[in-house]
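**Q** got a structure for you, letters missing:
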């Protein structure tokens, strides 16, 4: 087991190209990654990485180990999934991955209800916008907001659930007469405004306010820094915000539930999937902006 753990650390460094990236992916310290790599190199009697200014590069020996390790990882994951699928108890761990906004603004009360129904299940909630690897059991179930169905991994079992809509929101404290001088609040990766939002003809003469992530975007809107585009389930539930009068709601993406074929046979996974599908369906009005 220890040897395999060392190989997991090796794969994480090889894939990220850095010790820091591996530490973040594995949720361990920088020093733990270095120690495990040193142990593996000592066991194999070969240097596996060369440290360059740009990061960690595989040596010749490292390239060979990388190819073999990928095969080992795949076989190990298949074995774990098949053993896991035989578990028909309603106890044990349940790992769920979903975006922070879906967790904090929509589904956390539903997750709480599930734990009340099944107190012997240990729920582990991973809230991140980064995709998780279900094959290596970083999660048992992933709930994703998908913008392009073609981007879904073909090896996963997926259920298309509810469509999500978005609209333009503004602080209730911002007076209508101030709209002519308003700014757009955008996340840095958003790029140009979509045509339906640009047609509102606001903020044409002002540079936008740029933020890093959704929570800062909401906070900036609450503070009256400007108008912003938010998923309806986020904007409509915030008592300090309101939808811009006269603006429309537009399709944003679709919630998908993803799991592995073997994993979904496990009783606690099956119970959760059936439960959360019904709960997400019950949120159709909030997700569509029809409240």
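**A** Cool, the structure landed. A quick note: this is a predicted structure, and the numbers were derived from the prediction, not measured. Numbering: from 1, shown residues only.
**Q** C-alpha from now on. contacts and neighbour counts both.
**A** OK.
**Q** ok, which stretches of the stretch 151-291 of the chain are helices?
**A** Along the stretch 151-291 of the chain, the segments classed as helices by DSSP state H, counting those that start in this stretch run 195-198, 214-222, 232-235, 267-282, 284-288.
**Q** the longest strand in this protein is where?
**A** strand 157-171 (DSSP state E).
**Q** now do the buried residues in that one.
**A** 158, 161, 162, 163, 164, 165, 166, 167, 168, 169, 170, 171 (16 or more other C-alpha atoms under 10 Å).
**Q** alright, now check it against this:
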């Protein structure tokens, strides 16, 4: 069997008429070209060239072989061009899991932008507080809030710190004033948690700090919690991101009830070089570079801290 690579040397000699000229065009030495031509003829069992003092002349079989070799050359070129196109075209499905608030406020808008640039990219977004298994392939990427996971094989990147602080609606403050200390909370209605929010840290801390405060409403999800506080019916802890640029919300000056949790980007190391997963990871990381201060409650115009 002949070596496919020898066809490159064969075509170079056929086109230039000598091993010397072919060697120059291929940037190899003349001996290598002559050796590869000899090997090709042995592999095919054909004489492709007549060796003359002034160069190489194609035999009848050699001329026929040129046409066939050029087909192989064209096929290789087409394959290379196609591969480059595939590498430029990001395609595939990225399965992402995160919390509801991150899904709504960060991931969904980002997906819309990515899809406009990469129509063959598909995102499967799972908004769930459950910790789906990255190692078993339940999801490809996770955006999680809380402690850093320690599972082997998981790549971790801290994106930001999510700060929660006590907030109320401006309309609530106009009717009842603002608590200035923890001791003031007893005369205010507060939000309580139920269902999946029953053990939410900021809500539990609020209840412990104000055990005698009446509970105006109980919520079972973060979007419900945000809506309840915005409605003006009670005071409650909110992620600073949700209150950003919202003139209807006021941040209460009770720093003892502020809570901080890290936001992590996680994926399995086996997906490190996956083009579509890498594109999503890089886009999420870049987005958090822009919005990190909002999560951290810094320089948030529209949210009045008093």
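**A** Thanks, I have it. Only a predicted model underlies this, so the values are computations on that prediction, with no experimental measurement involved.
**Q** TM between them?
**A** The pair, once superposed, lands on a TM-score of 0.61 when counted by TM-score structural alignment, normalised by the length of the first structure; 201 aligned residues with a C-alpha RMSD of 2.8 Å.
**Q** what span of the second structure lines up against the longest strand of the first structure?
**A** Here strand 157-171 of the first structure aligns to the second structure at residues 155-169, judged by TM-score structural alignment.
**Q** aligned counterpart of residue 274 of the first structure in the second structure, please.
**A** With TM-score structural alignment as the criterion, residue 274 of the first structure matches residue 282.
**Q** what's the local residue count around its match?
**A** A count of nearby residues for residue 282 of the second structure, using other C-alpha atoms under 10 Å, gives 10.
**Q** and it, how far from residue 275 of the second structure?
**A** Counting by C-alpha to C-alpha, to the nearest Å, the gap from residue 282 of the second structure to residue 275 of the second structure is 10 Å.
**Q** likewise residue 199 of the second structure?
**A** The value you get for residue 199 of the second structure to residue 275 of the second structure, if C-alpha to C-alpha is used, is 38 Å.
**Q** which of the two has more neighbours?
**A** residue 275 (16 against 12).
**Q** sec struct for the closest residue in space to the more buried one that isn't next to it in sequence, please.
**A** Of all residues not flanking residue 275 of the second structure in the chain, residue 90 sits nearest, at 6.6 Å (C-alpha to C-alpha, 6 or more residues apart in numbering). Judged by DSSP: H, G, I helix; E, B strand; the rest coil, the three-state class of residue 90 of the second structure is coil.
**Q** residues contacting the alignment partner in the second structure of residue 121 of the first structure?
**A** Residue 121 of the first structure maps onto residue 121 of the second structure when the alignment is built from TM-score structural alignment. The contact partners of residue 121 of the second structure, by C-alpha atoms under 8 Å, 6 or more residues apart in numbering, come to 90, 91, 92, 93, 94, 114, 115, 276.
**Q** wait, residue 91 of the second structure sits on residue 118?
**A** Yes - Residue 91 of the second structure is in contact with residue 118 according to C-alpha atoms under 8 Å; the separation is 7.5 Å.
**Q** can you pull out the strands in the second structure?
**A** Under DSSP E, the second structure gives strands at 49-52, 55-58, 92-98, 121-127, 141-145, 154-169, 190-193, 215-219, 236-239, 249-251, 259-268, 304-305.
**Q** among those strands, which comes closest to residue 225 of the second structure?
**A** strand 215-219 (5.6 Å; C-alpha to C-alpha).
**Q** still on that earlier bit, from the buried residues of strand 157-171 of the first structure, which two are the most distant?
**A** So, the buried residues of strand 157-171 of the first structure by C-alpha to C-alpha: farthest apart are 158 and 171, at 37.3 Å.
**Q** quick check: residue 172 of the first structure vs residue 132 of the first structure, distance?
**A** From residue 172 of the first structure to residue 132 of the first structure the distance is 37 Å (C-alpha to C-alpha).
**Q** try residue 286 of the first structure
**A** Taken as C-alpha to C-alpha, the span from residue 286 of the first structure to residue 132 of the first structure is 26 Å.
**Q** burial of the equivalent of residue 242 of the second structure over in the first structure, as a residue count?
**A** Under the alignment defined by TM-score structural alignment, residue 242 of the second structure corresponds to residue 234 in the first structure. As a burial measure, residue 234 of the first structure scores 22 neighbours (other C-alpha under 10 Å).
**Q** adding distance to residue 205 of the second structure, write the strands of the second structure out as a markdown table.
**A** Shown next, in a markdown table, are the strands of the second structure (distance: least, C-alpha to C-alpha, whole Å):
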| stretch | distance to residue 205 of the second structure |
| --- | --- |
| strand 49-52 | 89 |
| strand 55-58 | 89 |
| strand 92-98 | 24 |
| strand 121-127 | 25 |
| strand 141-145 | 18 |
| strand 154-169 | 11 |
| strand 190-193 | 11 |
| strand 215-219 | 14 |
| strand 236-239 | 9 |
| strand 249-251 | 17 |
| strand 259-268 | 9 |
| strand 304-305 | 20 |
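**Q** for those, which one ends up most surrounded?
**A** strand 236-239 (a mean of 26; mean count of other C-alpha atoms under 10 Å).
**Q** return the distance of it from the chain's centre.
**A** Here the centre of strand 236-239 of the second structure is set off from its chain's centre by 28 Å, with C-alpha atoms, centre = their mean, to the nearest Å.
**Q** if I look at residue 277 of the second structure, how far off is residue 192 of the second structure?
**A** In terms of C-alpha to C-alpha, residue 277 of the second structure sits 38 Å off from residue 192 of the second structure.
**Q** what about the longest helix in the first structure?
**A** Ordering each helix of the first structure by length in residues (DSSP state H) puts helix 60-85 first.
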